[in-house]
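Engineer: sequence first, predicted model second:
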Amino acid sequence: MIHLLLNASRSTKRFIALSYDVFAIPVAMYLALALRHGTFSIKTTEAMYLMVAITVIITTVAFVKLGLYRAVVRFMTSKAFSALALGIGVSALTMATASFLIPANIPRSSVIIYFFTAFALLGTPRLFIRSVVTQLSKAKSEPVIIYGAGQQGIALAQALSSSNQFRPFAFIDDDPKKQKSSIHGLKVYSPLNLSDLLEQQHVKKIVLALGRTSIQQRKLLIEKLAENNLEVLTAPSVPDIISGKARIEEVREVDIEDLLGRDQVDARADLLQESIHGKIVLITGAGGSIGSELCRQALLQQPEKLILLELNEYSLYAIEQELQQLNEQYQLNVPIISILGSVQKQNRLETVFRTFKVQTVYHAAAYKHVPMVEHNVVEGVRNNVFGTWYCAEAAIAAGVERFVLISTDKAVRPTNVMGASKRMAELVLQALAKRQTDTLFCMVRFGNVLGSSGSVVPLFRKQIKNGGPITVTHPDIIRYFMTIPEASQLVIQAGAMGKGGDVFVLDMGEPVRIVDLAKKMIRLSGLTERSLKNPQGDIEILFTGLRPGEKLYEELLIGDNVEGTEHPRIMTANEVHLTWPETHNLLNRLDKACHEFKVEDVISLLLEAPAAYNKQGECPDWVLNAGRV
């Protein structure tokens, strides 16, 4: 019966509600008089019938005006019940007025009694239906435990109480003062009770509501929870909720940053602003993972103008739209100029730099995907080496004050063309820094960033959702990881410290074994690894072999000649470099080899350069090998 009522059309539901109210109002009036007289034998008159009719008509009109028949009963809130109380108040006033004017000669106290009988008869069915629907929906929703009984946890419990997806079952909290208490009907347990709780109630998900807990504490807690084969979710951060980016009930998978990250050192405002605030800033590769974050960070420092240079039209459009929203949100009023173009067009670059009087350039444009560059050697070298050279020459010609190259740890003793080309780009800037002093050149070297295009993290997530297997190239492969915002902030701060020709190296923390990362992500999804020891597991890890040019581990320094800086996460390396004539000669020969598409000559010249390039096996360039057939 209840399902028929809930699935009926809106017009049918309104008719049923109206019919019930037309019936219930006279009954409430009768009960009020019966309670007043102490008997159910009420002597009626024509005046009383007229009073009832007037009260029913005016009450239903008031209910219509108050929107009570537009409200969906199952979702009625306290506001709707306030409107109901107001409507019943109007009804009682109508009853009192009609009985006086007709006159119906009823006791005045019966009007007060009528208010309560009417509220009981009209409100109770609505509450009953809402309660039944809530229970039906909650029976289908999944029970979750909330870790953290603080303000964020309480707000999350309240939000999930009206959710059809999750049902808060209990709190877990480390604070002994909160344990064994009850908050909003949910009992607070100690973390020591978690295993028993899971066995008894078959809960498979836990949602973290940890407030401002440090990343290190979150990391330890998440790893401990993952041992229970629980799917670990997290509530949105307080800043995201305040800014409107997320709602409290939008629980999501745990950010892998919580497992791999470390507590960030607060950025120094003076270094962030040094090369940006009040200046005209241009960012190449503005639509890429690092480039787009550099754009966001630069915008917040309020440059005079922010110029985005990007080859990919959609990527440029997407970051421009996002930055315009940030501009409005924070009322920054920074002019944002989007330029479509390639860093391989020196005349175009020089024209842009001169026209807008660019003062600071962050050069993030590059091909960074190792196997892709291995298969497309000439284009990789053209973009990474010559794109950097042409951009740097254009900056010198246009009088740019500061030029910061975004480099990579793969430039250190590279085993692939991508790394060798980035080391070659570093050598070009080092030589240009010695050739002139008007434009200050420096470069910032760091490892993998979480969530970038090509990162293993989104790939692993996708593979887990598809039921596996997770593909890892080698059981011993390790990588350094850093969040994109932290890396971008450190790039800006390092660039501000440059004195000319500097190679800055970011502190990437501890390296991570990729296979361990895969195993953690499986456990965090509430699943188990399928292996010889556990053939009934959910997700298999498959080793596919190292890709062309891939190393087991990456380094950040070529030699041991490293010094600290005024920033604890930024170091500077003193490394070998060439004079400009030597560099220029090498570039000219490299240009000729690229122009004639002599891939093997390009490889030979990269090996000749002081880049410590250690070529692995045969060159897998697609065009070169197709031409040999």
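Structural biologist: Received it, and whenever you're ready, just let me know what you need.

Engineer: can we go C-alpha only for contacts and neighbour counts from here?
Structural biologist: OK.

Engineer: look up how far Ala365 lies from Gly387.
Structural biologist: Noted for Gly387: a distance of 8 Å to Ala365, by Cα to Cα, to the nearest Å.

Engineer: looking at these two, which is more packed in?
Structural biologist: Legend: neighbour count by other Cα atoms under 10 Å for Gly387 and Ala365, higher for Ala365 (25 against 21).

Engineer: do I have it right that that one meets Gly285?
Structural biologist: Yes. With contact defined as Cα atoms under 8 Å, Ala365 reaches Gly285; the gap is 3.8 Å.

Engineer: give the residues shared as contacts by the two.
Structural biologist: Contact criterion Cα atoms under 8 Å, 6 or more residues apart in numbering; residues bridging Ala365 and Gly285 by contacting each: 291, 310.

Engineer: if we can go back for a sec, common neighbours of Gly387 and Ala365, please.
Structural biologist: Taking Cα under 8 Å, 6+ apart as the contact rule, Gly387 and Ala365 both touch Val343.

Engineer: and the nearest residue to Asp263 once chain neighbours are set aside, how many neighbours?
Structural biologist: Using Cα to Cα, 6 or more residues apart in numbering and skipping the chain neighbours, the partner closest in space to Asp263 is Ile215 (5.4 Å). For Ile215, the neighbour count with other Cα under 10 Å is 17.

Engineer: from Ala149, how far off is Ile215?
Structural biologist: Look at Ile215 and Ala149: by Cα to Cα, they are 19 Å apart.

Engineer: I'd like the distance between Ala612 and His584.
Structural biologist: Spatial separation of Ala612 from His584 under the definition Cα to Cα is 19 Å.

Engineer: Ser137: what secondary structure?
Structural biologist: In the three-state summary, Ser137 is assigned as helix, counting by DSSP: H, G, I helix; E, B strand; the rest coil.

Engineer: quick check: buried residues in stretch 199-217?
Structural biologist: Within stretch 199-217, the residues that qualify as buried by neighbour count (16 or more other Cα atoms under 10 Å) are 203-211, 215.

Engineer: try stretch 131-143
Structural biologist: For stretch 131-143, the buried set under the neighbour-count rule, 16+ other Cα under 10 Å, comprises 133-134, 137-138, 143.

Engineer: run through the residues that contact the closest residue to Arg413 other than its chain neighbours.
Structural biologist: Nearest in space to Arg413, with sequence neighbours left out and distances taken as Cα to Cα, 6+ apart, is Ala612 at 4.9 Å. If a contact means Cα under 8 Å, 6+ apart, then Ala612 has 412-414 as its contacts.

Engineer: try 10 Å
Structural biologist: Residues near Ala612 by Cα atoms under 10 Å, 6 or more residues apart in numbering: 411-415, 420, 423, 558, 606.

Engineer: let's bring in a second one:
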Amino acid sequence: MINRLAERLLGLPRPAKRLLALCVDALVCVLCVCFALSLRFEQWMLPRGSQWWAATMAVLIALPLFTVFGLYRAIFRYAGAPAVLAILRACALFGLAYAVLFTVFGVSTVPRTVGLVVPLLLFMCIGGLRMLARYWLGGMYMSAVQRKSLPQVVIYGAGGAGLQLAAALAQSRDMLVRAFIDDAKHLHGSTLNGVRIQPPSWLRENAAMLGISDVLLAMPSTSRARRAEILHDLLPLHLHVRTLPALADLANGRVQVHDLVEVDIEDLLGRDPVAPVDDLLHKHIRHQVVLVTGAGGSIGSELCRQIVKLSPSKLLLVELTEFALYAIHQELEVMSPEVQIIPLLASVRDPARLREIMRTWRPDTVYHAAAYKHVPLVEHNPVEGVRNNSLGTLLAAQIAMECQVRRFVLVSTDKAVRPTNIMGASKRLAELALQGLAQQPSGTCFSMVRFGNVLGSSGSVVPLFRRQIEAGGPITLTHADITRYFMTIPEAAQLVIQAGAMAQGGDVFVLDMGEPVRIIDLARRLVELSGRTVRDESAPDGDIELRITGLRPGEKLYEELLIGDNAMQTTHSRVMKAHEPCPPAEELWRQFTMLGAILDRNDVPALKHALAQMLPGYQPHAEVVDWVHLERHSANAVLLHDDDPDSNVIGGEVLLDGSPRVAGAALVA
């Protein structure tokens, strides 16, 4: 009955609510006078004769003041400290006027104490009624109505972030907080903001019974390892787990509900990022000219973000895609307005443009991140993949050496180790090109950095899985046993910078990335932490299906980081260095010249054969899946070779060091 009455009151139009509030306040004024008279004469009584002037003047003075101070504009169920302050001010002015009238001047038959007692009673009654309305309409009623419809959540972490999050949820009324969960035993049984703090075991025992659907992690300063342990314990409960951002993201303001994000994949891996060595970061960046190719890509853009923090004198952004270059340039200018940032549209396959850029600014260090990296796409477009990733790298490195760039650092991949696909083979060729140039005397120090899959990069598996989960599945996997190494984008960028600082020439740097992760286990964790269940033979009624589609052309089950076993420790505890095998420079350039001729005539079968000759351990996909080749083959078309003397030929011309000069016409953007 009480709830039905509250529902009817809330359903009234706004003018009707204000009129009702005015009538109630007028009645309260009369009752306060009656009570003041009863206190004075020590018996219950109503005003008599001229005593009604005390009740009438209380109404005539109080209601206009309450209107002026906005007491009828406030929404009672959200009334808080500002509303109490407004009531106090209005009652203070009322008390002053009322006391002057009935205490100082006086009215016959009205005791002078009434002029003092009525204002006090009125303040307590008006304030009390507002708080009662807030509790009834905004608390008890809303909780009773919405308790079943709102998501039932617990906050994991009873610290400052958890308290702020609970306050934000109380204001938004989007979720109902049932408990805090915390590991600290001395907090168990206590209350925080009216909510009890419970041990983790309480959640395991009561989650299903109480209908808890979400866990909100409010532990922004906890280590990755501890977060991984907590997530592992939560997996069997099939709750939707979300988290607050890191402390750095919370430092600029109060926690809001919209700050909650899905659990980072880094938390699932349980590996803390490799801490950078500060001296190595600054060594070849501060007050120097730095050039980044592929500056708009996932790795290239993060490299630029890390570099501008280290105060270079100039940062040259070389990028082929106009929008990507625009986006990273705008972002960096906001980040570091004191650094001169120069956006340059260019292709790494355009020697004239690269030479023009490097001769103009004479960079001290070049970070070469420009590459095609999507395995299936490069497998279906092999000639372009090798031209861009391999010959583009060779060309950029040659021009860097010609322009006396001191350091040239290649961003490579673990797929370059015993590659089974064109992308990996093209990156291994890029490494060989730098190893070959490192054999020649020059003032440029060449080095390579290999790492595994980068979390959050374009084409990464994790965003794909999240989209598939949100769509209701299925999650598509190429193989049940496929494994990968993972690292964060900032970690990868810092590694590239530090490796370049440690290089002595021809070095291949790799990161100790811990244990590889089974992709199917990763998918299961993402499903379970989204509050859903996996549908398989043991759980046919699950929410999300894991569908195996089969390995794609050139895809490996397992990735490696080293070709040999000759890894050596460096000054960084988690970075290793290896000298991978490389043929003599003369033989290598002969092979590159032959490769260029094959690319010129777009002969994909010959390209695969040449890669197998150049890369011991290369195990190419048996079939040619180049789209052009397949289309021509299906139509029984005859492949024609362009014998135009102006056609793009790589062979013939060589640099003074004996390495082949890549023809400019062959490298059109």
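Structural biologist: Received it, and whenever you're ready, just let me know what you need. Note that the structure is a prediction, hence the values are computed from the model and not measured.

Engineer: which strand or helix spans the counterpart of Leu542 of the first structure in the second structure?
Structural biologist: If you follow Leu542 of the first structure across to the second structure using TM-score structural alignment, you land on Arg547. Per DSSP states H and E: Arg547 of the second structure is located in strand 544-548.

Engineer: tell me which other helices or strands that strand touches.
Structural biologist: Helices and strands in packing contact with strand 544-548 of the second structure are listed as helix 461-470, strand 475-477, helix 519-529, strand 534-535; criterion 3 or more Cα pairs under 10 Å, 6 or more residues apart in numbering; DSSP states H and E.

Engineer: nearest to Leu192 of the second structure, out of these?
Structural biologist: Among those, the nearest to Leu192 of the second structure by Cα to Cα is helix 519-529 (25.9 Å).

Engineer: corresponding residues in the first structure for stretch 314-323 of the second structure?
Structural biologist: Under TM-score structural alignment, the counterpart of stretch 314-323 of the second structure in the first structure spans residues 305-314.

Engineer: which of the residues in that stretch are buried?
Structural biologist: Taking 16+ other Cα under 10 Å as the basis for neighbour counts, the residues of stretch 305-314 of the first structure that come out buried are 305-311.

Engineer: specify the local secondary structure of the residue mapped onto Leu410 of the second structure from the first structure.
Structural biologist: With TM-score structural alignment as the matching criterion, the partner of Leu410 of the second structure in the first structure is Leu405. When states are read from three-state DSSP, the local structure at Leu405 of the first structure comes out as strand.

Engineer: just give me the neighbour total for Leu405 of the first structure.
Structural biologist: Here the neighbour count serves as a burial measure; for Leu405 of the first structure (other Cα under 10 Å) it reads 25.

Engineer: nearest spatial neighbour of it, skipping sequence neighbours?
Structural biologist: By the measure of Cα to Cα, 6+ apart, the closest residue to Leu405 of the first structure outside its immediate chain neighbours is Met443, 4.4 Å from it.

Engineer: against the second structure, where does the helix or strand hosting the one you found fall?
Structural biologist: Using DSSP H and E, Met443 of the first structure maps to strand 440-445. Strand 440-445 of the first structure lines up with residues 445-450 of the second structure when matched by TM-score structural alignment.

Engineer: what's the average distance of the matching stretch to the first structure?
Structural biologist: Relative to the matching residues in the first structure, stretch 445-450 of the second structure has an average distance of 0.9 Å after the fit, by mean Cα distance after the TM-score superposition for the first structure.

Engineer: equivalent analysis for stretch 84-92 of the second structure, please.
Structural biologist: With mean Cα distance after the TM-score superposition for the first structure, stretch 84-92 of the second structure averages 2.7 Å from its match.

Engineer: which residue in the first structure aligns with Trp589 of the second structure?
Structural biologist: Alignment of Trp589 of the second structure against the first structure is given by TM-score structural alignment, with His584 as its counterpart.

Engineer: any idea how far its match is from His567 of the first structure?
Structural biologist: When Cα to Cα is the yardstick, His584 of the first structure and His567 of the first structure sit 34 Å from each other.

Engineer: which residues of the stretch 451-600 of the second structure fall in helices?
Structural biologist: Secondary structure of the stretch 451-600 of the second structure (DSSP state H, counting those that start in this stretch): helices at 461-470, 489-502, 519-529, 585-600.

Engineer: and Cys304 of the second structure, which of the ones you listed is closest to it?
Structural biologist: Among these, the nearest to Cys304 of the second structure by Cα to Cα is helix 489-502 (8.6 Å).

Engineer: burial check on the nearest residue to Leu561 of the second structure once chain neighbours are set aside, number of neighbours?
Structural biologist: Nearest-residue entry for Leu561 of the second structure: Asp414, 4.9 Å, with adjacent residues in sequence omitted and distances by Cα to Cα, 6+ apart. Asp414 of the second structure sits with 23 neighbouring residues when counted by other Cα under 10 Å.

Engineer: check the one 5 residues further on too.
Structural biologist: Taking other Cα under 10 Å as the criterion, the count of residues near Pro419 of the second structure is 26.

Engineer: correct me, but the residue nearest to Leu561 of the second structure touches Lys427?
Structural biologist: Yes. Asp414 of the second structure sits in contact with Lys427 when judged by Cα atoms under 10 Å, with a separation of 9.3 Å.

Engineer: what sits in contact with each of the two?
Structural biologist: Any residue near both Asp414 of the second structure and Lys427 by Cα under 10 Å, 6+ apart counts here, and that gives Arg450.

Engineer: ok so, going back, reformat the helices and strands packed on strand 544-548 of the second structure as CSV; add distance to Glu555 of the second structure.
Structural biologist: Compiled in CSV, these are given as follows (distance: least, Cα to Cα, whole Å):
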stretch, distance to Glu555 of the second structure
helix 461-470, 14
strand 475-477, 12
helix 519-529, 13
strand 534-535, 25
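
Engineer: to Arg48 of the second structure, which of those lies closest?
Structural biologist: Minimum separation from Arg48 of the second structure across those (Cα to Cα) falls at helix 519-529, 71.8 Å.

Engineer: can you find the partner of Gln158 of the first structure in the second structure?
Structural biologist: In the second structure, the residue paired with Gln158 of the first structure according to TM-score structural alignment is Ala167.

Engineer: so that match makes contact with Leu176?
Structural biologist: No. Using Cα under 10 Å as the test, Ala167 of the second structure is too far from Leu176 to be in contact (11.2 Å).

Engineer: the two: which is more packed in?
Structural biologist: Regarding Ala167 of the second structure and Leu176, a neighbour count based on other Cα under 10 Å identifies Leu176 as having more, with 21 against 17.

Engineer: and the more buried one, what's its match in the first structure?
Structural biologist: Match for Leu176 of the second structure (TM-score structural alignment): Arg167.
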